[in-house]
Each structure stands twice: as structure tokens, then as C-alpha cells.
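*Asks:* when you get a sec, could you give me coordinates for this:
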Amino acid sequence: MSKIIISCAITGSIHTPSMSPFLPLTAAAITEQAIGAAEAGAAILHLHARNPETGRPSALVEHYMGFLPAIKAQTDAVINLTTGGSAVMTIEDRLAGPMAAEPEMCSLNMGTMNFALYPMLAKRTEWLHDWEEPFLRNSDDMVFKNTPRDIETILTRMGQDRGARFEFECYDVGHLYMLAHFADRGLITAPLFIQFVMGVLGGIAAEPEHLAHLKLTADTLFGDDYTFSVLAAGRQQMAMAKLGAAIGGHVRVGLEDNLYIAQGQLAKSNAEQVELVRGIVEDIGRVVATPDEARVMLGLKGKQEVAF
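*Replies:* Sure thing, here's the model as predicted:
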């Protein structure tokens, strides 16, 4: 098996400030935790922006630029920016930061889907900010919109125009067929880096048999032209990472996907999760890839070709 790429999703747009005091929200905190994750072994840092005053997901270029130059200056890790932003943002908002930054990589959700977060309400009765509870409660009527037109827009603006390659986020089997559709149209080229996203309410569950089906489907559609990574949102994070690594995949961890390091125990940092998953994958004989090795494996344009 090839070297394994560890990705770390530092803050995301799903968890709210009241859920963990360790969730990074300010530019300084995002920078510190991103650097820590890289030092622990993460070759790729997946990044969202937050409003530092409220902790709310942000699309403002100034919030991205509050941490991107500092992370680039202090680590060689590949910076991977979200094009998903938050389900309540327009596509123009979602692309504002990535278009300005021109990163080596972007994430790309391969379909429109329900994105239900309201079960998280059961764990919390007090809130630090007035936006948190309504945001979660109203997610029972929330759709993350990424139509074929949206996907083509992102592939064009970020890929063809700015040279980014993609972490193709596939939350269900149908997303793999949408990815194959765009490959058939010539809008994406190998090597494909597919992220099997499991455990989000609205997508495929984090179960071993589902991972096997996702991989079999991808093998059928893409042959040797792809590599895959596995993330599981929530409590199955490490178990599914171990399984993904054992069958030849890469792995993603981070506080975007899971706030905990063990049952009932909040992770104190992203680095803590990276250290744990690194030990897991090394115990099964995998060797962790450096950022430059990841760049070669994924065909990235290079750290010096970004705009921050």
C-alpha cells in the first residue's frame, strides 16, 4: 500500500461555539491548531473561516486572510479550502474566500442533500450566542444545495481558472455517479481524490458494509484513476479511519467531523486527534505521507502557486 495521507479538518461549519471550548474560532486559534495538526502528521489542512466575535461560519475574505498567510508561513502542509462553506450560504458567498486565495486544493460536495444537525440540540440547553440554537433547530428544513450547475461552476472557477485540485466529498453512492458524469464530460482529470463522507444525517451511515459498497462502486467507475480517503462524522471517526486505512485508503480527522477524542471526552485540539489516528494507522503498517509526498500523489500545483 502507498503512503497514507492524513487530512485534518480544523473547524468546519457544523459545530457551534457552545459545544466545545476547544473548537477554534478566531484567526489566532485556527492558525495555532492548524500548525499543531501539521506538526502531528497531517499533510492536508481542510479549512473554513469563522466570525471571530460570534463563532458563526463566515464567507468573508478578510476572515480567511486572517489565518491563511500565517499557516502557510509556518508549515509546509497542503491547504485545502472549503467550497461548501455553510448550507445557509449562497454559492457566490461560498466561493469568495477560495477564489481570492487560489489554494492548491478545495473540497467539493458532489450533490445537493439534506444536512440535518438538529439532533445536536439534545446535548445542549445553554448557548453562548443567540444564533446557535435556531441554526441547529432549523436544520430540519435545511438543504445543502450543490446542483450540477453549481458543481460545474466550482470546477471551472477553482479548477480550470485557478489550478486547484479537489477533495471530492461523496456522502452517498449517487455522488460517485455524479463524479463519473463530470469525468465523462472531461471537466475533471485523474488522479481523483475521493473523500467518502460517512455518518452525516442526510448521507450514508458510518458502517463497514457501506464503506465496502462505496469502494466497490468507485473501483467500478474509476479503476486505477482514483485514491480514496475516509471520514466518519461523530463517534465512529476512529473506527472507520482504521478500517479505511486497512483497505488502502487515506484518512481524515479533525474537530469539524468530531469534537471528541474518546467517549464523553472532548478533544483538546485537532493535533490530539491527528496523533491518535497516526498511531492507529502506523500500528497496521502504514507510513504517513509528508505534505510534499501528498502533493506528488495528488498532482498539486505547489505551495508557491497560491495567492496568499
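*Asks:* C-alpha only now, for contacts and for neighbours.
*Replies:* Noted.
*Asks:* what residues of stretch 41-57 count as buried?
*Replies:* 41-52, 54-57 (16 or more other CA atoms under 10 Å).
*Asks:* this one as well, want them side by side:
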Amino acid sequence: MRAPRDKVIITCAVTGNLTTPDQTPYLPITPQQIADSCLGAADAGAAVVHIHVRDPATGRPSMALEYYQEVVERIRAKNPELILNITTGPGGRFVPSADDPKVAAAGTTLMVPEKRVEHVTALKPDICTLDLNTMNSGKEVVINTPGNVRRMAKVIAEAGVKPEIELFDSGDIALMNDLLKDGTLKGPILCSFVMGVRYGFQPAPETVIYARNLLPPDAEFTAIGIGRAAFSSVAQSYLAGGHVRVGLEDGVYISRGKLAASNAEMVTKARRLVEDLGGEIASFAEARRIVGLAPYSATRAA
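*Replies:* Just a heads-up that it's a prediction; the model follows:
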């Protein structure tokens, strides 16, 4: 059994790729809005920001390198100590055609694994996510085969970036443990349990404990709650010995029926929850040490 941590890392996932502007007018869309939202979250107590980008004209998810580059440059110009965690999740969705299921229909985003991580090679963030889920997602399917995951992991390692392993169900943890055994991944592992996606882990204290107990003893983990489970999962993750994550990627409400006005507001509430339970929030430097990142230096930022 793990006791609650002395220092807890808050990650803020500021925009994601599933939350829509129709759900909340406060969703950051443009690179400047995304960067500003990351900086505001850091001021409120987040040591890590999880970054997706969007097409500024449409608000739809994007993988365009120039948008990522602008976000990263804007953040590093103002707060180079903030830990940047960039997604590699997009590019794994398959929509089967109704008449011929082996043929992709509109909405399919499948691409070769190396293409999904080329922005990581170009920008070299501190962390990037690596999804292990192959699962139903709404009426579609997300596909991350073991072979493709290994190809992505190789590029991430060569870029010198720390992977955060995103786990959507217990089979993903089994795959992660196999990847550790064969040397594809190196421990101590950094990972997260994504709870609340309809056909994956469901948010509950029992889920957090079960998933945690499948991990290597030295793993660092965060239990993430989607939608109405966002803030209850903060408490559950902390009490189980993990870190915490909130943000407009995961949920849009600060309380029942009230939209969060910003990512910073969500971080402030998460911080209060952790501190009220007796925890302390990790600084940028403490977070780097906990997850095994090199200390920030002006040389690296230059």
C-alpha cells in the first residue's frame, strides 16, 4: 500500500482534442490562447502542462507543427521552467465504412507511427504522452498496436524525451509491463490512468487501487477523471499515492452546473483539494526530480 505523497505534481491539460467550443466558450483555441492558458495554469500551481493544438480558424484538433512550435516558443519565452508535456495521441483513430469495414471512412486519422511523433523530434519537449489503448471510442475505434507503439517509443527515446504512458484499461498495463521487460520502455515509469472514457476504466476508488497495484513499485502515476469525475479523481489519486491532473481537456465544469472560467481556476481548485487533504504541491524543480527529468538550466533553454 502506498501512502499519499509528500509532494504532488499538478498537471493541467488545457484544451485536448475532444472538448468542443460548443461545450464551453472558455476553451483556448489559438496558439496564443493555449500558451497563455498554460502560463496561467502554472501561476496557479501546475508544474506540468499537457498540450494539444487546434486550427485557429475552425477550432478543430490539429497536428500542425507550426502551431505546436508557436505554443512552445511562447511558453518558454515567459516560463522556461514549466514542464511541457505534448500529446502524441492523434493519428490513431479508425472509422470503418458502412459498406466495407476494412475501408476507412471520413473521420479516420490513422497515420504511420513516425508521423505521429515528428513534432516531438522537432521540439523536444520534456515529456510526451504515449497511448497504449486499442479500444472502442464512441462509434469509432482507436488503434495502437504493440508494433506501432514500439516504433513511436523508439523515436521518443532517440529525441531524449520522457514518455508518459496513458493507460485506459488493465490490458494497457499488461502491454506496458511487456514493453518494460523487453527494454522498449525504461523505468522508473511515468504513467496515467484515464478514467471515464465509456469503454475503458471507470472512475472509482476501486479502479485507482486496482490499477495502481498492477504497476511496478517505483512507477509514478496520475489517476485522471473525465467529465464529472474530474475533481473526485484528484482526491482519489492523491489518497492512493499518485499525482493529479485537471483541465478543460478533461472536464468543463468547476462545480455542478457552473462552467470553469479558465484552466487556472481548475488548477486552483485541485490545489486546494490536495492541500486540504494534507498534501503539498510540487514546484517545477521538485516535479523534475520526481519524474526523472534533468534540472532546468539556462543552457538548455537557450
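*Asks:* picking that back up, relative to residue 17 of structure 1, which of the buried residues of stretch 41-57 of structure 1 is nearest.
*Replies:* residue 55 (6.0 Å; CA to CA).
*Asks:* nearest spatial neighbour of the closest one, skipping sequence neighbours?
*Replies:* Counting by CA to CA, 6 or more residues apart in numbering, residue 25 is the residue found nearest to residue 55 of structure 1 once chain neighbours are left out, at 5.4 Å.
*Asks:* what's the match for that neighbour in structure 2?
*Replies:* With TM-score structural alignment as the matching criterion, the partner of residue 25 of structure 1 in structure 2 is residue 29.
*Asks:* what's the spacing between residue 116 of structure 1 and residue 88 of structure 1?
*Replies:* Distance, residue 116 of structure 1 to residue 88 of structure 1, using CA to CA, to the nearest Å: 12 Å.
*Asks:* quick revisit: doesn't residue 13 make contact with the residue nearest to residue 55 of structure 1?
*Replies:* No - when contacts are counted by CA atoms under 8 Å, residue 25 of structure 1 is not listed as touching residue 13 (10.3 Å).
*Asks:* so where is stretch 170-181 of structure 1 in structure 2?
*Replies:* Aligning stretch 170-181 of structure 1 against structure 2 (TM-score structural alignment) gives residues 167-178.
*Asks:* before we move on, the earlier item: can you tell me which of the buried residues of stretch 41-57 of structure 1 comes closest to residue 182 of structure 1?
*Replies:* Closest to residue 182 of structure 1 out of those is residue 46 (23.1 Å), distances taken as CA to CA.
*Asks:* list the contacts of the aligned residue in structure 2 for the closest one.
*Replies:* Per TM-score structural alignment, the equivalent position to residue 46 of structure 1 in structure 2 is residue 50. Contact analysis of residue 50 of structure 2 by CA atoms under 8 Å, 6 or more residues apart in numbering lists 11, 12, 13, 14, 84, 85, 86, 87.
*Asks:* over to residue 86 of structure 1?
*Replies:* Each residue near residue 86 of structure 1 by CA under 8 Å, 6+ apart is listed here: 13, 14, 57, 94, 144.
*Asks:* return the closest of those residues with respect to residue 181 of structure 1.
*Replies:* Closest to residue 181 of structure 1 out of the contacts of residue 86 of structure 1 is residue 144 (20.0 Å), distances taken as CA to CA.
*Asks:* against residue 134 of structure 2, how distant is the aligned residue in structure 2 for the closest one?
*Replies:* In structure 2, residue 144 of structure 1 lines up with residue 142, judged by TM-score structural alignment. From residue 142 of structure 2 across to residue 134 of structure 2, the span is 5 Å (CA to CA).
*Asks:* among the two, which residue is more densely surrounded?
*Replies:* Comparing residue 142 of structure 2 with residue 134 by neighbour count (other CA atoms under 10 Å), the higher total belongs to residue 142, at 23 against 18.
*Asks:* leaving out sequence neighbours, find the closest residue to that one.
*Replies:* Per CA to CA, 6+ apart, closest to residue 142 of structure 2 is residue 93, 4.5 Å.
*Asks:* give me the mean distance between the helix or strand harbouring residue 207 of structure 2 and structure 1.
*Replies:* Assigned by DSSP states H and E, residue 207 of structure 2 falls within helix 205-212. Compared with structure 1 after the fit, helix 205-212 of structure 2 shows a mean deviation of 1.3 Å (mean CA distance after the TM-score superposition for structure 1).
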